[in-house]
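Asker: here are the coordinates; sequence isn't available:
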């Protein structure tokens, strides 16, 4: 386990970067031109980012970014 000491400004910046990256992934996941194998990797990345995001924000805020359900084909 690792520890991290950051100030409030750095915390807000990390939150912003995580939100932006997750929103970008959600947008790309809705693109039908992207292969399902690539989308699976993107879903895994989203899950990692979401778990990290949950450590920085309240439960209410994290609910807005709950990972989408997988669609099996």
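Answerer: All right, it came through fine. Note that the structure is a prediction, hence the values are computed from the model and not measured.
Asker: Going by C-alpha atoms from here, please, whenever you check contacts or count neighbours.
Answerer: Noted.
Asker: Which residues outside the longest helix along the chain are in contact with it?
Answerer: Using DSSP state H to define each element, the chain has its longest helix at helix 8-29. Outside helix 8-29, the residues within contact range by Cα atoms under 8 Å, 6 or more residues apart in numbering are 34, 39, 42-43, 46, 49-50, 53, 56-57, 65.
Asker: With stretch 61-73 instead?
Answerer: Contacts of stretch 61-73 (Cα under 8 Å, 6+ apart): 22, 43, 46-47, 50, 53-54.
Asker: Return the distance of it from the chain's centre.
Answerer: 10 Å (Cα atoms, centre = their mean, to the nearest Å).
Asker: Check the separation of the first and last residues in it.
Answerer: One end of stretch 61-73 sits 31 Å from the other (Cα to Cα, to the nearest Å).
Asker: second one coming, line it up with the first:
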């Protein structure tokens, strides 16, 4: 396990970056034009980023990014 020390400013910046990344991935996972395999890869990455964000985010903020359902299936 690695440990890192961040200043308050750096923590706020990391929080911002992770939230924006989560927002982008949620948008991409809802895009039915993307191939199912690509959306699955994005979903796996989302889990990793979400766990990183969950380490320091308040529960109220965290609930905004908790996935409620699987991403939509591609229509053929």
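Answerer: Now that the structure is in, tell me what you want to look at. From a predicted model like this one, the values you see are computed outputs, not experimental measurements.
Asker: Work out the TM-score between the chains.
Answerer: After superposition, the two chains reach a TM-score (TM-score structural alignment, normalised by the length of structure 1) of 0.90; 73 aligned residues with a Cα RMSD of 1.5 Å.
Asker: Now for the contacts of stretch 61-73 of structure 1: which two are most distant?
Answerer: 43 and 54 (16.3 Å; Cα to Cα).
Asker: The two: who's more crowded?
Answerer: residue 43 (20 against 17; other Cα atoms under 10 Å).
Asker: hmm, which of the contacts of helix 8-29 of structure 1 are the buried ones?
Answerer: Burial by neighbour count, judged by 16 or more other Cα atoms under 10 Å, picks out 39, 42-43, 46, 49-50, 53, 65 from these.
Asker: among those, which are in helices?
Answerer: 39, 42-43, 46, 49-50, 53.
Asker: tell me which residues in stretch 21-36 of structure 1 are buried?
Answerer: Quick answer for stretch 21-36 of structure 1 (16+ other Cα under 10 Å): 21-22, 25-26, 29.
Asker: and residue 6 of structure 2, how many neighbours does it have?
Answerer: By other Cα under 10 Å, neighbour count at residue 6 of structure 2 equals 10.
Asker: How about the secondary structure of it?
Answerer: Secondary structure, DSSP: H, G, I helix; E, B strand; the rest coil: residue 6 of structure 2 is coil.
Asker: gap between it and residue 59 of structure 2?
Answerer: With Cα to Cα as the criterion, residue 6 of structure 2 and residue 59 of structure 2 are 21 Å apart.
Asker: Cheers, nothing more for now.
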